[in-house]
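1. sequence and predicted structure below; questions after.
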Amino acid sequence: MNTDVTKPANQEIGIAQLTNQDAAMTNLANIKAGQVRPANQKAGQARAANDNQNQRNANVAMRMVTDSNYLTPGVFELQQLFLKGGGGGAKPAHVNEVWPRLLIGDEKTALERPQLLAMGVTHVLNASEGKWNSVATGPAYYSGMGIQYHGIVAEDTPTFNMAPFFGPASDFIHQALGRVLVHCVRGRSRSAVLVLAYLMLRERLSLLEAVTVVMDQRCVLPNRGFIKQLRELDITLQQQQQQQQQQRQHQGPDTV
C-alpha cells in the first residue's frame, strides 16, 4: 500500500511559514541568551576591537572624545616633541620652575640644602630612591629644615612601571602648601614623568598641553616606556571625559 500523501499547495506554504516563524523565534531567544549576536552588535564589537587595536598600536594618534579635535599623540610623535625641546627655548639647568610652586631638578639641586632653603622649598619628592642610579637623601637628610619628604624607588628603564606612582606622587604635590621640588638624578626622566602625570591628573591638562607647559621651561626626556605610560593615562582620562559627557547628555538639562 502506497503511504505517500500529496499535500495541497496551500498547506505546504503554511508549513513553510510556520517553519520560518519557528526559526525566527529561536534566533530571537538565542540573541537574548547571548548565543547569537545581532548584526548591529557585531558591528559595534568590530569598532571596539578596532579601537583596541589602535590603542595597542602606540604610534597611532587617537580621538577619544567624539566632539573634540584633540588627539592623543602616538609615542613616536611624543618622542619627537621631547627631542625637539619644545617651543620655549628652554636651556639645560639644574632646576627649573615648570608650574607655579612646582620645580623639577637634579641630584645637585636636591643635595644643596642651603639652596633649597633659599628657594623656599618646603616639600621634596625624590623619584630616584634605591640602590642604583639613585639619589641617597631621605627624611633624615632634611631634618630640621621644615621640609616634608616623599621618596619613590624607581628605575629609569623602559620596562619599569611608573604608573602606580602617578596617583601618590600627584597627591603629595597637590597637598603641599609651599614649593615642591621633584627630582631624580638628572631631572629629565623619572621626575619629569611624575610632574607630567600630576598636571594631567590634578590640573586637568591633556598630555600634549602638559608636555608643552613643561618643555617651555625645562629640557626633559622621559624614556620610551614612561612615554607609553603617559599616553595610556591620557587615553584613560579622555575616555572618562567622554563618559561624563554622555552621562550629562543622557540626564538632560536640569529641571526646576
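-> Received it, and whenever you're ready, just let me know what you need.
2. could you use CA atoms for every contact and neighbour count after this?
-> Noted.
3. neighbours of the closest residue to Val153 other than its chain neighbours, just the number please.
-> Distances taken as Cα to Cα, 6 or more residues apart in numbering place Glu129 nearest to Val153, at 4.4 Å, with adjacent residues excluded. By the criterion of other Cα atoms under 10 Å, Glu129 has 21 neighbours.
4. same check, this time on the one 5 residues further on
-> Burial of Ser134, expressed as a neighbour count using other Cα under 10 Å, amounts to 19.
5. let's bring in a second one:
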Amino acid sequence: MDSHESSEGGNGLFIPYESPNIEQLEDLLHEGQLSCNHVDEVWPNLFLGDMYMSHDRYGLWRLGITHVLNAAHGKMCCKGSDDFYGTTVKYYGVPANDLPTFDMSVFFYPSSEYIHQALSTAGAKIFVHCAVGVSRSAALVLAYLMIYHNYTLMDAILKVKEKRWIFPNRGFLRQLISLDCKLQRESQD
C-alpha cells in the first residue's frame, strides 16, 4: 500500500487518511537521535545541512555537490550566491526567516521543483541548507518528498529522521500539515 492511501479497518471499511496534529509531529520529531552532522545524505544524492558546510567549498566539491538550495538566502549567516559557488554549482536562494509567522508554503512548490530538476540531472547532487539545517531547509526537503514522492508528512519525517535530526518550527509544521491535507485530498480524487 502506498503511503498516501487510506487503510482498511478490521470491518472492511476504508478509514480515510487523517493528517497529524502539531503535538503528534513534535512527539515524532523528539524521538530518536537529537544531534546531526554538518551535512547528512537524507535521500539519494540529496544532502541536508548547515551554514558551516555551505561555506566549505572544498567539502561540497568532495561530496560532488552540483546544486545548492539555500533556505536562508540573504540572511547574515547564510549570504550564499552564484558568485560564491562559481560556475560549477547551480544556486537557488530562498529568503526565509525561521519564524513561525513566516509563510514558507509559498516556497514549497518552487523549491521542490528545483530539487526534482537537480536530481533528474545525471550525476547531480544537491545540498539543501539553512543556518542549522533542521527547520527551514528541513521543511523544504519534507515538502519535496511529499510533492514528488507521495509521502505523507509523517512518512517524510520518518524518512529524513533515518539520517538526520530535524525540527521545523511550529509555523512550518502547520504549513506542512496543510500541504499534507491538500495532497491527500488530491490523491483521493
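-> It's in. Owing to the predicted nature of the structure, the values given are computational and were not obtained by experimental measurement.
6. TM-score for these two?
-> The TM-score (TM-score structural alignment, normalised by the length of the second structure) is 0.88; 176 aligned residues with a Cα RMSD of 1.9 Å.
7. state the distance from the residue nearest to the spatial centre of the second structure to Phe14 of the second structure.
-> Among the residues of the second structure, Val141 comes closest to the average C-alpha position under Cα atoms, centre = their mean, at 1.4 Å. For Val141 of the second structure, the distance to Phe14 of the second structure equals 30 Å [Cα to Cα, to the nearest Å].
8. ok, which stretches of the second structure are strands?
-> For the second structure, applying DSSP state E gives strands covering 7-8, 14-15, 39-43, 46-49, 67-70, 90-93, 126-129.
9. out of the ones you listed, which is closest to Ser137 of the second structure?
-> strand 126-129 (5.1 Å; Cα to Cα).
10. in the first structure, which residues correspond to that closest one?
-> Residues 180-183 of the first structure are where strand 126-129 of the second structure lands when matched by TM-score structural alignment.
11. average offset between the matching stretch and the second structure?
-> Taking mean Cα distance after the TM-score superposition for the first structure, the mean distance separating stretch 180-183 of the first structure from the aligned residues in the second structure is 0.2 Å.
12. buried ones in that stretch, by neighbour count?
-> The neighbour-count check on stretch 180-183 of the first structure (16 or more other Cα atoms under 10 Å) flags 180-183 as buried.
13. just name the closest of those to His94 of the first structure, please.
-> His183 (9.9 Å).
14. surely that closest one meets Leu125?
-> Yes. With contact defined as Cα atoms under 8 Å, His183 of the first structure reaches Leu125; the gap is 6.4 Å.
15. show me where the second structure has its helices.
-> Taking DSSP state H as the criterion, the second structure contains helices spanning 22-30, 51-54, 57-63, 82-85, 108-119, 136-149, 153-161, 170-188.
16. winner for burial among those helices?
-> Mean neighbours per residue, mean count of other Cα atoms under 10 Å, is largest over the helices of the second structure for helix 136-149, with a mean of 24.
17. distance from it to the first structure after superposition?
-> Its matched residues in the first structure lie on average 0.2 Å from helix 136-149 of the second structure after superposition (mean Cα distance after the TM-score superposition for the first structure).
18. residue in the second structure matching Met162 of the first structure?
-> Under the alignment (TM-score structural alignment), Met162 of the first structure pairs with Met104 of the second structure.
19. Ser112 is in contact with Ala143 of the second structure, correct?
-> Yes. Taking contacts as Cα under 8 Å, Ala143 of the second structure lies within contact range of Ser112: 6.7 Å.
20. before we move on, the earlier item: can I get the strands of the second structure in a markdown table with distance to Gly32 of the second structure?
-> Converted to a markdown table, these look like this (distance: least, Cα to Cα, whole Å):
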| stretch | distance to Gly32 of the second structure |
| --- | --- |
| strand 7-8 | 26 |
| strand 14-15 | 29 |
| strand 39-43 | 15 |
| strand 46-49 | 18 |
| strand 67-70 | 26 |
| strand 90-93 | 30 |
| strand 126-129 | 21 |
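21. buried deepest among the ones you listed, which one?
-> Most buried among the strands of the second structure, counting by mean count of other Cα under 10 Å: strand 126-129, with a mean of 28.
22. packing partners of that strand?
-> Secondary-structure packing of strand 126-129 of the second structure (3 or more Cα pairs under 8 Å, 6 or more residues apart in numbering; DSSP states H and E): strand 46-49, strand 67-70, helix 108-119, helix 136-149.
23. show residues contacting the third one.
-> Meaning helix 108-119 of the second structure. 45-46, 67, 69, 92, 124-126, 140-141, 143-144, 147-148 (Cα atoms under 8 Å, 6 or more residues apart in numbering).
24. swap in 6 Å and give it another go.
-> 140, 143-144 (Cα atoms under 6 Å, 6 or more residues apart in numbering).
25. could you report the neighbour count for Asn69 of the first structure?
-> Residues lying near Asn69 of the first structure (other Cα under 10 Å) number 8.
26. which position in the second structure pairs with Met200 of the first structure?
-> With TM-score structural alignment as the criterion, Met200 of the first structure matches Met146.
27. could you do Gln242 of the first structure as well?
-> Matched to the second structure by TM-score structural alignment, Gln242 of the first structure sits across from Gln188.
28. now distance to Pro20 of the second structure too, for the helices and strands packed on strand 126-129 of the second structure, in CSV please.
-> What follows is these, written out as CSV (distance: least, Cα to Cα, whole Å):
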stretch, distance to Pro20 of the second structure
strand 46-49, 24
strand 67-70, 28
helix 108-119, 19
helix 136-149, 14
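29. can you tell which of the ones you listed is closest to Glu23 of the second structure?
-> Here helix 136-149 is closest among these (Cα to Cα), at 16.6 Å.
30. who are the packing partners of that closest one?
-> Applying 3 or more Cα pairs under 6 Å, 6 or more residues apart in numbering; DSSP states H and E, we find helix 136-149 of the second structure packed against helix 108-119.
31. one more time with 8 Å
-> Partner elements for helix 136-149 of the second structure (3+ Cα pairs under 8 Å, 6+ apart): strand 46-49, helix 108-119, strand 126-129, helix 153-161, helix 170-188.
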